[in-house]
Structures are given as structure tokens and as C-alpha cells.
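In: Predicted structure and sequence below. I'll ask about it afterward.
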Amino acid sequence: MRVLLGLMLLMNAHWAWADNQGAEKEGLPVAAYSLQQATGFHQFRQVTGQVVKHQEAEIGFEFSGVLEALYADQGDTIKKGQILAKQNTQLLEIEKLELLANLDKIKAQLTLAQQDSERLLKLSKSNYSAQQQLDQNRSQIAVLKAEIQVLNVKLKGMDVRLDKAHLKAPFDGVIAMREVSIGEVVGPGQIALRVLEQSNSEVRIGVPQNLLSNIQPMMPITIGGSVYQAQKRSGGTNLDPISRTVQLRFALPSDAVVFSGQMASMIIAKKREKLGYWVPMSALTNGTRGTWQIYQIEQGHLQPTAVEVLHSDGQYAFIDGDLENGTKILANGTHKVAANIKVDIVQSVATRGEQQ
């Protein structure tokens, strides 16, 4: 019995030794990440500004009158020269008819005077009294011609008044505000409509002085959820004493659908020159005394290495430390491992190089 028990214990010990040997041969399966040295990283700064229109106009009528019709309202797109509103012109049209009637009357008088002049010219050669009448006739003709000129000038002025009774768009754009209603008496100095130019919109943004060198000729600007490639229009000359920024102007594309006063934002990238490595955030773990560390994979075993985190974009961290290009590190699962344990690389995570 004792011999049998001894044999069983010997067999159990052998199996346990065999299991331990297998465990030593097989490592923990892990994903690896290869370090690739980068020359630096970009720091991003968001600045904000406002949309302004290259042309804005508050337009109205030059003469008093009753508003008879509106052909455009707030939010409507308009074209240059388009009639937007009209005053009642009934009295002006009656006055024009009176002027035309007077003109016809004066022209008839002039025709009669010219006919009399021809008759008197024949009589003046033999009759002194006919010569005197001829002089009077010529004076009358001159007066009638002068009256015709006056009436023609008044008619031109009337045409101008009639034209001014039609409010026209000064440029292509959109109606931002309507300030009058049909039936209202509107006069000089009263704003009827506010017109904003649809194209030629621009953004004015204050940029910190230390970031001016990072502004490119074309910059992406976000407005209302849409991103537009805006062209730098001016470099700015004055530094705001309060915000310590320089006001820059950026021209938006002609098809940008934006509104005056709308908020705009721009991301400025500034590169910091520094040798280091991009690693996934999942590769970092807490070290001693508030430091960070990663696990290098050396000869199939994990070796903790202290690193300095210089920058992070939420997914990757830019680190510096006693590292070499091409070194493989543990890509994730750092909370499940410990130093010096044996691992087997079963997956490789794509390496991130230079930041674009």
C-alpha cells in the first residue's frame, strides 16, 4: 500500500512539473506597437470671430409718399437693380400730365409765332411798322422756347421723382430686415429695408501675436457647422491692448451661406520641434510618484520604462524617454500585466509617425 501511494505522489509531482514547464514556454498573448521617432508635435489653439458683410446698406425713399407695394421681404434673395418697394405715384403722374399739357400748349404757341414771323418778315422790307412787329414776334418766340426748356427740365425732374418712388436693390444680396409696412407714409431719412451683400462675406478674427506666424494664406474656418476655406485678406496692423490680439480679415467663398454677426471659429496649429514618439494612450500606465511608464517588450518579457508625456490629442500621446526607434511596446491592456512576465506578440498595432 505504501509503495502504491508513493508511486501516485511521484506521478502527481511529475505532472505538476510538466505543467510548469509548459507555462514557462507559453507567454501571455499581447498586441505590440512599434515606436517611430517624430520630430515634434502640433499644438492647436481655437480663436473666434464674427462674420461681416463687405457691403451692408440701410435703404429708403428719397421723397415722402405712401408705401403702395412691397416686392421683397425679410430673408428674400435679391439682385442688383431689382425693385423692392414702390410708393404711390398717382399725384406725380397727374402733375406730369399737367406739364405735358402745358408743353403741348407752348409748342402750339411757338408754331403760331413762327408762322407770324414768316409773314412779318415779308412785310418788314417795305413797312417800318411791320419791322417793329417782327422784333416783338422774335422776342415772343425766344420766350416760348425758354418756357419749353423749363417744362422739359421739370419733366425730367418728374421722371426722376417717379423713378425714385421705386426702391431698388443696390447690389446682389439678401433682405436682412424690413422696417416699413404697406400704407405707411415713408419719407427721407427713414429706413425701409436693410440689405446685406450675399457674396464677398468675410470673417474678422483676433489672433494672438505669438500665433501670427502660423497663419497660412488659406485657413479653414467653421461657421454654423460648415467649414469654409477662407483666404487671408489683411495682416492686421494694430494690437488690441485688452485682448492682446491682432485683428485679421479672411474672405469667404462666394457661395458661403452665412449671416452678418454669425460666430466663426478657426483652429491654428503651431508645431513644437522636439524629438519623441507617438504612442496610443492605452499604452501608458501610472508609474511611481505620479510619473508615466510604458512596457517595452524585450526578449519576450515586459520591461517597464519611465517616460515623459509632452502632449496628447486624446487618442495618442507624444512621449520622451530612454527609448530607441523601432522598439516594440505593449499597445494596450497595461492594467492586466506586470513587469518581467513572459508575453507572446499575436497582433501588431499600426504605428503613427509624424503628425500632419
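Out: Structure received. Residues are numbered from 1 along each chain as shown.
In: alpha carbons only for contacts and neighbour counts from here, please
Out: Will do.
In: which ones are touching V227?
Out: P220, I221 (C-alpha atoms under 8 Å, 6 or more residues apart in numbering).
In: Could you give me the buried positions within the one helix or strand it maps to?
Out: Element membership for V227 (DSSP states H and E) is strand 226-234. Within strand 226-234, the residues scored as buried using 16 or more other C-alpha atoms under 10 Å are Y228, Q229, A230, Q231, K232, R233.
In: Put this next to the first one:
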Amino acid sequence: MDIKFSAFLRTSYSSNRCRRNSAGAALLLAMMSLAGCGEQTAATPARAAITLPSVNTLELKQVPAYEHAQTFTGTVRAGNTTGLAFELAGKLDALTADTGDRVRKGQVLAQLDTSLLQAELKEITAALAQNESDLALAQRTLNRSEELSKESYVSAQQLDEVKGQQQSLQAARQRLLASKSATELRLQKSTLVAPFSAALSKRQYNLGEVVPQGSPVFTLVEEGNPKAYIGVPVDVARELNNGDTMPLTVGEQIFNATIEGISAEVNPVTRTVELRMSLPLDARVFNGELAYLDYRKTIAAPGFWVPVSALTDGVRGRWNIYVVDSRQDGKFVERRDVEILYTDKQRAYLQGALSGGERVVANGLHKLVSGQQVNPVSPVAAR
């Protein structure tokens, strides 16, 4: 065999053996690595600890009754809100008050043009003067006729005619006096005066306009006599009496209002009975403001107060809560059906398969299922 060819065979054999040795070593290292990983994975569950969900709880305390609070709405109105008008038509000649003014009782607010009435009064006055003159002459004629009648110089017929004329003049005088009185009354009613101390909330007419009879020129809102008119259900009205004092809220102000009157009929639209309530005389309120009456009634029914966050909806429209059940192997939540008797903004008063001293989950119910083991922490006291 050729010497060069023999050397080539030896070199090729050595290379192939080296490659096989390297591949075997790599395979051995991979198997050792997988074995190590398998041992570590199998050991991990044995070393890990189970974390229980933490829940806030409260202790149930049974109470014999609850206070049912209701709020009823009404409006504030002055004791007198009047549309002030002239009793006769005429042209508006003067305005001495305007919107927003405070006026006192008897103050002049407006005046009609009285030129025609003044002329009528002068005419009546002149007729009265003439009547007085005619009446004086008739009286003197009657006196002379009576003297002459005694001496038979005047017949009975003539005497009766003189007496009739004198009586006719007296009747005319009475008519003239009545006309004068009526004209003076119309003159008086041509001046508009405030019937009570008030705030002038609105003016309807301007100077020079002809005001129809009975059309309001001003709207007056009485001051110092605020009232509230509140509609309440019939069953609530039966519980109330005149003189009862109750809290009334107007805006951000709270007043002790007194019931002055309870309506004797039910409003056909709202099906409520209207209460008339007086506010303090110094109450700073505006006509038409909303008023809210707080009505509270104690209802005897044993139950438990819980926060609204402790409630969750159940099947068939029932409400549920979660009660923490203590067992030997831990604490577990249990779902209970309850009946809600009353709720306010933050709490609910309920009855159900509950006992005083039990602990219920206060919030976070969406994370729980019945029978789940939990870790009760941060207990809160029931109010």
C-alpha cells in the first residue's frame, strides 16, 4: 500500500472518533441537565405555600327596630303673594315703585290719570250749589204758603204743590251727594297703595299705558311671613298634627318648621295631602324655592344593619350575604338569603337566617364563591 494513502486513512479515522466523542459528551451533558430540571420541578410544589384571600368582616348585632327616613318635596311661598291691580281702568300717570323695591304698608305705588274724575267732581259740586239755592228758595216759598194758607189766601192744592217741589229738591240733593261720594271714591281708587309690607317682585305696565280694570300692575311678595307647602302621602298625614315641629331644608339651610295646617283633601294628580308649614320669621328664603321635609318614623322589626357593599344578588331576585363559618380546618364563606327591609345611602337593614355575633364579609364579594376558604382581617364594627 502506498505510504501516503495509509497516512490519509489514519487521519480520517482519528477525526471521526473525535466527532463521535464530542457528540456523546454533549448528549451526556444534556441528559444530566434535564434530570436536574426534573428534580427541581418536582420539588417546587412541595415547598410552595397556599395564599388565602383576605376579607374584611363585621360582627352582626341585632337591634329591635329601625328608623325609616323619608324626604318629601314642596315649595316656599310667602304668606301673601298678591297681584296688585286698579279697580278701574285708566291711563297710568305715575309710578313710585319698581321691581325689587321694599315697600311698607300704605305706601303709594302708582297713580292713574284723574282729569276726567276731577272735572266730574267739579260738575257735581256746582250742581249741589245750585240745588242748595233752589232748596232754600223752595223752603221760603213753603213757609209763606203755609202762612197764607192759614188765612185762606192759598188753596190746599197750591200748598201741596209747593211741598212737592221742596221734597223733589231734597231728593235731588241726595242723588248729587251720592254721585259726589262715588266720584271721590273713584278718585281714591285711582291711587294704588301697598296692602302690606312686601317686596315688589314684578312690574307689568309702564307710564302712559292704559291699564285694564283688574289687570295686575305689580306682584307683591309679603316679607317676614314665609311658608312652605309640602305634599305627603295620606298615611303620613294621618300621623301628623297641627303644631308639630319638623326639620325642613331649603337650599343649604335647615329650619325647624311648624305645621300650621293640614289639607282636608287629596290632590287628584299627586295623590298627596298638602301641609302648610311656617318658617322662622327671619328665614332668608325666596318665593318658589324648593323645600325638603325630613320625616322619620321608628318601625319595630328585629334585624341587622350591614353596609350596602356586603350585599350581592342571588337567584330568583333574592339578596345574599356571605357569612364566615369557622371550622376545624379553617374559615370558609357561606352564602345566606336575606330580606332587605330598608336602605339608606350606605347601609341596609335586613332580616334572614342570621344570628347576632356572626361575622359577615363587608365588601369584595365579587371575588368570592360559597365554600371558599378565606382569611378574615381588618374587622370593622357594625354601627
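Out: Yep, it's here. Because the structure is a prediction, the values reported are computed rather than measured.
In: So after superposing, what's the score?
Out: Laid over one another, the chains give 0.63 as their TM-score (TM-score structural alignment, normalised by the length of the first structure), with 298 aligned residues with a C-alpha RMSD of 4.6 Å.
In: quick one on the thing from earlier: turn the buried residues of strand 226-234 of the first structure into TSV, including distance to L330 of the first structure.
Out: As requested, the buried residues of strand 226-234 of the first structure are arranged in TSV below (distance: C-alpha to C-alpha, whole Å):
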residue	distance to L330 of the first structure
Y228	40
Q229	40
A230	43
Q231	45
K232	45
R233	49
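In: what's the first-to-last distance across stretch 105-122 of the second structure?
Out: With C-alpha to C-alpha, to the nearest Å applied, stretch 105-122 of the second structure spans 31 Å between its terminal residues.
In: cool, and stretch 278-295 of the second structure?
Out: 16 Å.
In: got the buried residues for it?
Out: S278, L279, A283, V285, N287, L290, A291, Y292, L293, Y295.
In: Of those, which is the nearest to T141 of the second structure?
Out: N287 (69.7 Å; C-alpha to C-alpha).
In: Show me what L135 of the second structure aligns to in the first structure.
Out: Aligned by TM-score structural alignment, L135 of the second structure pairs with L110 of the first structure.
In: Tell me where the stretch 51-200 of the second structure has strands.
Out: Ranges of strands within the stretch 51-200 of the second structure are 54-59, 62-78, 81-85, 90-95, 102-103, 108-112, 191-193, 198-203, based on DSSP state E, counting those that start in this stretch.
In: out of those strands, nearest to L29 of the second structure?
Out: Closest of the strands of the stretch 51-200 of the second structure to L29 of the second structure is strand 54-59, at 46.3 Å (criterion: C-alpha to C-alpha).
In: and that closest one, what does it pack onto?
Out: When contacts are defined as 3 or more C-alpha pairs under 8 Å, 6 or more residues apart in numbering; DSSP states H and E, strand 54-59 of the second structure sits against strand 359-361, strand 373-380.
In: which residue sits closest to Q347 of the first structure, ignoring its sequence neighbours?
Out: In this structure, Q347 of the first structure finds its nearest non-sequential neighbour in A31, 4.5 Å apart by C-alpha to C-alpha, 6 or more residues apart in numbering.
In: What separation is there between that neighbour and V185 of the first structure?
Out: 80 Å.
In: Equivalent analysis for D344 of the first structure, please.
Out: The gap separating D344 of the first structure from V185 of the first structure is 89 Å, by C-alpha to C-alpha.
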